[in-house]
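Engineer: have a look at this fold, sequence not included:
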């Protein structure tokens, strides 16, 4: 069994952030800015600019992401922050089907997972999910939401699973609270 350690993502660990995000999927082009920028701004921002925006995000006093390590190697990433701190959520029609007020800072969202290709299937995403819940709870979240993919409804490539898999969220105690699209539920876990 792989021993996984979770640490807060930070500017000081930016080399590790880069390693985790560039091991497969869109991490190296998105730099976890999809939920931070509106469509027109995201499209107009270069990958280098997105990288620097992420670096700025990681200077915040409360980390907005966590890193998974196997040994000394950063092998995974999860974005977890309050919904208002992820501006695109407010502009996403499907997310508005959540029963929680969109601007409530006590509602946190898990919005992005990246696991390096060579470490997929080792439980990294599940460890990141559990750590994200603990991180949200420790930082005052009342509710935490996810917007995963229901792989029993739609076959999805590993790259498209950056939202997470519904089965993982349900296994972590989340419940489905809405289903804006057949394969895209909204799940929620009450923390306080």
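Structural biologist: Structure's in. What do you need? This structure is a prediction, so every number in the text was calculated from the model and none was measured.

Engineer: please count neighbours and contacts with C-alpha atoms only from this point.
Structural biologist: Fine.

Engineer: am I right that residue 59 sits in a strand?
Structural biologist: No. Going by DSSP: H, G, I helix; E, B strand; the rest coil, the assignment for residue 59 is coil, not a strand.

Engineer: what's the neighbour count on it?
Structural biologist: 14 (other Cα atoms under 10 Å).

Engineer: correct me, but residue 81 touches residue 136?
Structural biologist: Yes. Using Cα atoms under 8 Å, residue 81 is in contact with residue 136, at 7.2 Å.

Engineer: included below, for side-by-side comparison, is a second structure:
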């Protein structure tokens, strides 16, 4: 799609435009995987918003990528080095396939505004996230999508879905839950 562009998330105004006033999924502000369980529960939505804003405004690298449809921000995909995801590292289900391996980045979250859905935005975001990770030195990009026989609602797909990752060249490398494969793509 020629009017769809993916860029690193370096504009706080654009991230807010995608997430809306509630922070995408009920005030998460894409901090679910970055914080431990107790830390997430102890941090109110406003604090999670501030943490994401600091990552967008002050980090040496973007915490994700944004999709722009005809110049309007409509989608988000979180991508960062594996070690930046406290909850992911501790999870029995989504714990990385090779914890401690250098150069592994994780795609942990997607959010596409209603007006961007059904237009290939999620696939473009995933490809953009992989490209961005590779440009920052990643060797491998991992994802932890949902794999379900039933049709899932948009708010259940923030991890992505198996077919999305397969379409982007990811392969399943491990599965500790019937519905959550760990998928990888080598990039460098």
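Structural biologist: Perfect, thanks for sending it. Source: prediction; values computed, not measured.

Engineer: how alike are these chains, TM-score-wise?
Structural biologist: The TM-score (TM-score structural alignment, normalised by the length of structure 2) is 0.93; 187 aligned residues with a Cα RMSD of 1.8 Å.

Engineer: before we move on, back to that, which residues do residue 81 and residue 136 of structure 1 both contact?
Structural biologist: Common contacts of residue 81 of structure 1 and residue 136 (Cα atoms under 8 Å, 6 or more residues apart in numbering): residue 108.

Engineer: what ranges does structure 1 have for its helices?
Structural biologist: Under the criterion DSSP state H, helices of structure 1 are mapped to 14-21, 27-30, 39-44, 47-57, 88-91, 124-138, 166-171.

Engineer: can you pull the buried residues of the longest one?
Structural biologist: What that stands for is helix 124-138 of structure 1. Residues of helix 124-138 of structure 1 classed as buried: 124-129, 131-133, 135-137 (neighbour count, 16 or more other Cα atoms under 10 Å).

Engineer: got the contact list for the residue mapped onto residue 187 of structure 2 from structure 1?
Structural biologist: Matched to structure 1 by TM-score structural alignment, residue 187 of structure 2 sits across from residue 191. Contacts for residue 191 of structure 1 (Cα under 8 Å, 6+ apart) come out as 137, 141-144.

Engineer: still on that earlier bit, would CSV of the helices of structure 1 with distance to residue 114 of structure 1 be doable?
Structural biologist: Listed next are the helices of structure 1 as CSV, based on distance: least, Cα to Cα, whole Å:
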stretch, distance to residue 114 of structure 1
helix 14-21, 6
helix 27-30, 7
helix 39-44, 19
helix 47-57, 15
helix 88-91, 19
helix 124-138, 8
helix 166-171, 14
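
Engineer: closest to residue 2 of structure 1 out of these?
Structural biologist: helix 124-138 (8.8 Å; Cα to Cα).

Engineer: by contact count, what packs against that closest one?
Structural biologist: strand 4-8, strand 65-70, strand 73-82, strand 107-115 (3 or more Cα pairs under 8 Å, 6 or more residues apart in numbering; DSSP states H and E).

Engineer: now render these as a markdown table, adding mean neighbour count and distance to residue 35 of structure 1.
Structural biologist: As requested, those are exported to a markdown table (neighbours: other Cα atoms under 10 Å; distance: least, Cα to Cα, whole Å):
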| stretch | mean neighbour count | distance to residue 35 of structure 1 |
| --- | --- | --- |
| strand 4-8 | 18 | 19 |
| strand 65-70 | 23 | 13 |
| strand 73-82 | 26 | 9 |
| strand 107-115 | 26 | 8 |
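
Engineer: among these, which comes closest to residue 93 of structure 1?
Structural biologist: So among those, strand 107-115 is nearest, using Cα to Cα, at 15.3 Å.

Engineer: how big's the offset between that closest one and structure 2?
Structural biologist: With mean Cα distance after the TM-score superposition for structure 1, strand 107-115 of structure 1 departs from structure 2 by a mean of 0.3 Å once superposed.

Engineer: quick one: contacts for the residue nearest the centre of structure 1?
Structural biologist: Nearest to the mean C-alpha position of structure 1, by Cα atoms, centre = their mean, lies residue 112 at 2.6 Å. Neighbouring residues of residue 112 of structure 1 by Cα under 8 Å, 6+ apart: 32, 77-80, 162-164.

Engineer: of those residues, which is the nearest to residue 45 of structure 1?
Structural biologist: Nearest to residue 45 of structure 1 among these, with distances taken as Cα to Cα, is residue 32, at 12.5 Å.

Engineer: residue 54 is in contact with the closest one, correct?
Structural biologist: Yes. With contacts counted by Cα under 8 Å, residue 32 of structure 1 reaches residue 54, the gap being 6.9 Å.
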